[in-house]
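*Asks:* Using only what follows, build the 3D model:
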Amino acid sequence: MFRAFVAALLVLSSVSTVWADDAPLRRLNTGDDSKGWEAVGRLELGGTGFCTGSLIAPNLVLTAAHCLFDPATKTRVDFGKIEFLAGLRNGRAEAYRRVKRVVIHPSYRYDGTISADRVRNDLALLELLRPIQNTTVIPFETGVDVRSGEQVGVVSYALDRAEAPSFQEACSVMHRQKGVVVMSCDVNFGSSGAPVFRIQDGQAEIVSIISAKAQLDGDQVALGAQLDGAVELLKTQLQSGVGVTQDFMPRIKGATSVSTRNAGGAKFVRP
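*Replies:* Presented below is the predicted three-dimensional model:
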C-alpha cells in the first residue's frame, strides 16, 4: 500500500505551494546570514551537475546516493572529480576538498526507477581527501526518529539558487513510514542530498536527507530518507574498508571562484 502511495506521489511539478506553517526560503547572502550553516556545501560533480552535501565529521560528507550516478549510463560518476565546496556563497567557499573514498548504502540500487526502497536507502558518505579543520565550519550532529507533524528546516542549493544556499526555517513532516519522510519543504533540482534539520535546544541536527521532489494532491512536496541507523552503518563500512577508494592523488585546486563554472544540469531524482 505504501509503495503505491509513494508511486502516486512521484509526479514532478513546477507548482510551489506554501503550507500554513511553512516559512519562506531565505537566501544566505552574507557571512552573518550563513553563520552556523557553513558545513552545508555544494557538491560539484565533475562538470555534469551539482548536489547539496553536509559535513558530519571533519572528513565526512553526507549526501544522497543518487548524486553519485550518471542518469544516462546508470553507472557511478568519477568521484575523483567530485569537489565539496563548504559554505559556498557568491563565488567563494570556506573550504574546498576533493574526495578520497565513497560508500553507498548497501541496500541502495540505482536503476532509473523510483520506489519507496530507493528513497529510503538514498544515502551516501564521502570521505574527503583532507579533513576540514576550520573553526568556522563545524560538522553537524545527526539524529533519528523524525515524527509526523514535526517542524523541520532545510538548507540547500538548487538550480534557481546555485550560488548561495537558501534556508527554509520551518516546514512540516506530513507523513513518515518505513524510512521515507514526506515533507512540505521547498526544494528544487540540485537540492538532492540537502540536510533536513531539527532544532533542539538551539542546536541543529540532521534527521533526513532530501532525495526527491514530488506532487501530492496538486501540492509540491519533498521526499527524504530517514536516517535511523544508516549513518552509523555507513561509518562502520568506511572503517571496515568498504567503499571505492581513489587510486591516485587528485590535484587539489586552489580557492578559485566558482561563479563562472558551468553548473550543468543539477542532479535530482526523476521518475
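
*Asks:* going forward, measure contacts between C-alpha atoms and count neighbours the same way
*Replies:* OK.

*Asks:* What segments of this structure are helices?
*Replies:* Counting by DSSP state H, the segments of the chain that form helices are 2-9, 31-34, 116-120, 230-239.

*Asks:* Give the buried residues for the first one.
*Replies:* Put plainly, it is helix 2-9. Going by neighbour count (16 or more other C-alpha atoms under 10 Å), the buried part of helix 2-9 is 6-7, 9.

*Asks:* One more, please, to line up against the first structure:
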Amino acid sequence: MQTKRPARFFALRAGGSFLKSRLSAGALALAAGVGLTLPPHPAAAVGPDYRTHLAGVTPFADPRQRVSTARPPWSAIGRVQTELGSRCTGFLISPVLVETAAHCLWLAHPQRFIQPGSVHFLRAYSGDSFTAHARVVRFIVPPDYSPNRETQSAGLDHATLVLDHPVARPDEVFHITTTPEDIKPGMAAILGGYEQNMPDVITADLHCHMTGLTQDGTGNLLLSHDCAGTHGSSGAPLLYQNASGWHVLGVQVLANTAHAGGKAVPLLALPNAVPAQAGTQ
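*Replies:* Got it, this is the predicted structure:
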C-alpha cells in the first residue's frame, strides 16, 4: 500500500498514480509519432479557479510564464514520459544522461520501478515539436530511496537516465559543479518545467530565491526554495546564473501545499548510487 506523503508537501509527478491527469491532444499526436501508446486525455481545467488549487503556487499570485526551448537554459531540458502515461521534467548533464526525480519512475501498483525501455526523453519539447527523442536503456537510483517512505528518503529522490543515443553536443548540456556549500539563503534561483496546467510547454518562475537547507527524516540534505512549481515539474533543474553561465542547484522533487515553493535534491550531495532493479533488466 502506498504511504501518504507529508502533509506540507506534494510529490510533483504528473499522470500515473500520483496524479490522474493525462496528456493533451498535442502530446498524443506527438506520442504517435515516436511510437508511444498513451491513455486518452480528458478536458483540462483552466482559469484562475484551477490555479488556486495548484500545489507549489501561491493562490492568485502565479508568477510562472512560458519560456522558449530554442535557447539556453531551456534547450537542455525535456519531458520525461512513460508509455503508461505519466510524465515529468528532466535535464541533460551529458549528451546521453538525463537527470529527473526517481518517484517519476515508480509504479505504485505493482510496487516497483518501471522498465527502462518504457521511458522516453523528448528534448526541448514544445507543443508539437522537439529537438530530439531517445529511449531510456537503463536508469540509476540511490539504493536507499523509497517512494513509500518519502519523508525519510526525499533527499535521495533522484534518478539518472541513460539514453540509447546522444541527443545533444557536450556544450549544450548542464555541467554539475555546485555544492550545498555554494548555496546561500536569498540567492536568486529559477525553476521551470512541464507543469500540470500547461504540460506541453515549459513554464518558469524566473524571479525566485533559495530559502535554506533542510533534511529528510534520515538526514539526507534537501534545498528549500520559494519558486512556483507544481505537478509535472518533478525532475526540473533548480537553476541560477552568473557570469560563468547556468548552474544546477538541485532537482525539483516536492512542492508546498498552500503557497509557492518546495524542495530540491542537491546532486553533488548524493551518496554513490547503484542501478535500481528495474534499471538493470
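
*Asks:* Which among the helices of structure 1 is found nearest to residue 171 of structure 1?
*Replies:* In terms of C-alpha to C-alpha, the element of those nearest to residue 171 of structure 1 is helix 2-9, at 18.1 Å.

*Asks:* How about residues contacting the closest one?
*Replies:* Judged by C-alpha atoms under 8 Å, 6 or more residues apart in numbering, the contacts made with helix 2-9 of structure 1 from elsewhere in the structure are 114-116, 177, 214-216.

*Asks:* Using PyMOL, make a named selection holding only the buried ones among these.
*Replies:* Buried members of these, identified by 16+ other C-alpha under 10 Å, are gathered into one PyMOL selection as follows:
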select buried, resi 114+115+116+214+215+216
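
*Asks:* Can you lay out the contacts of helix 2-9 of structure 1 as a markdown table showing distance to residue 102 of structure 1?
*Replies:* Putting the contacts of helix 2-9 of structure 1 into a markdown table (distance: C-alpha to C-alpha, whole Å) gives the following:
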| residue | distance to residue 102 of structure 1 |
| --- | --- |
| 114 | 22 |
| 115 | 23 |
| 116 | 23 |
| 177 | 28 |
| 214 | 27 |
| 215 | 31 |
| 216 | 33 |
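
*Asks:* Grab the nearest non-local neighbour of residue 79 of structure 2.
*Replies:* Closest residue in space to residue 79 of structure 2, ignoring its immediate chain neighbours: residue 89 at 4.7 Å, by C-alpha to C-alpha, 6 or more residues apart in numbering.

*Asks:* List the residues that contact the residue mapped onto residue 150 of structure 1 from structure 2.
*Replies:* Pairing criterion TM-score structural alignment: the partner of residue 150 of structure 1 within structure 2 is identified as residue 187. Residues touching residue 187 of structure 2, when contacts are defined by C-alpha under 8 Å, 6+ apart, comprise 209-210.

*Asks:* do residue 172 of structure 2 as well
*Replies:* With contacts taken as C-alpha under 8 Å, 6+ apart, residue 172 of structure 2 has the following neighbours: 75-76.

*Asks:* which residue lines up with it in structure 1?
*Replies:* Residue 172 of structure 2 is assigned residue 138 in structure 1 as its aligned equivalent, the criterion being TM-score structural alignment.

*Asks:* Its match and residue 59 of structure 1: what is the separation?
*Replies:* In this view, residue 138 of structure 1 and residue 59 of structure 1 are 11 Å apart by C-alpha to C-alpha, to the nearest Å.

*Asks:* Same check on residue 229 of structure 1?
*Replies:* Here residue 229 of structure 1 is placed at a distance of 19 Å from residue 59 of structure 1 (C-alpha to C-alpha).

*Asks:* neighbour-wise, which of those two wins?
*Replies:* For residue 229 of structure 1 against residue 59, the residue with the higher neighbour count under other C-alpha atoms under 10 Å is residue 59, and the figures read 18 against 11.

*Asks:* Could you pick out the longest strand of structure 1?
*Replies:* For structure 1, the longest strand by residue count, based on DSSP state E, is strand 161-177.

*Asks:* Packing partners of that strand?
*Replies:* Contact partners of strand 161-177 of structure 1 among helices and strands, from 3 or more C-alpha pairs under 8 Å, 6 or more residues apart in numbering; DSSP states H and E: strand 25-27, strand 151-158, strand 180-183.

*Asks:* What's the average distance for the first one when superposed on structure 2?
*Replies:* Compared with structure 2 after fitting, strand 25-27 of structure 1 deviates on average by 1.4 Å (mean C-alpha distance after the TM-score superposition for structure 1).

*Asks:* rewinding a little: in structure 2, what stretch matches the longest strand of structure 1?
*Replies:* Residue correspondence for strand 161-177 of structure 1 in structure 2, counting by TM-score structural alignment: residues 198-214.

*Asks:* Going by residue numbers, what spans are strands in the stretch 1-150 of structure 1?
*Replies:* Secondary structure of the stretch 1-150 of structure 1 by DSSP state E, counting those that start in this stretch: the strands cover 25-27, 40-45, 50-57, 60-63, 82-86, 95-104, 124-128, 141-142.

*Asks:* Packing partners of the third one?
*Replies:* Of the remaining helices and strands, those touching strand 50-57 of structure 1 by 3+ C-alpha pairs under 8 Å, 6+ apart are strand 40-45, strand 60-63, strand 151-158, strand 195-200.

*Asks:* Now do the residue nearest in space to the middle of structure 1 against residue 43 of structure 1, distance only.
*Replies:* For structure 1, the residue nearest the mean C-alpha position is residue 193 (1.4 Å; C-alpha atoms, centre = their mean). Summarising the geometry, the distance separating residue 193 of structure 1 from residue 43 of structure 1, computed by C-alpha to C-alpha, is 9 Å.

*Asks:* Name the residues contacting each of those two.
*Replies:* With contacts defined as C-alpha under 8 Å, 6+ apart, the residues shared by residue 193 of structure 1 and residue 43 are 51-53.

*Asks:* just to revisit the earlier point, using CSV, lay out the strands of the stretch 1-150 of structure 1 together with distance to residue 188 of structure 1 and mean neighbour count.
*Replies:* Rendered in CSV, the data for the strands of the stretch 1-150 of structure 1 read as follows (distance: least, C-alpha to C-alpha, whole Å; neighbours: other C-alpha atoms under 10 Å):
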stretch, distance to residue 188 of structure 1, mean neighbour count
strand 25-27, 12, 17
strand 40-45, 14, 28
strand 50-57, 11, 28
strand 60-63, 15, 26
strand 82-86, 19, 25
strand 95-104, 23, 22
strand 124-128, 20, 25
strand 141-142, 23, 18
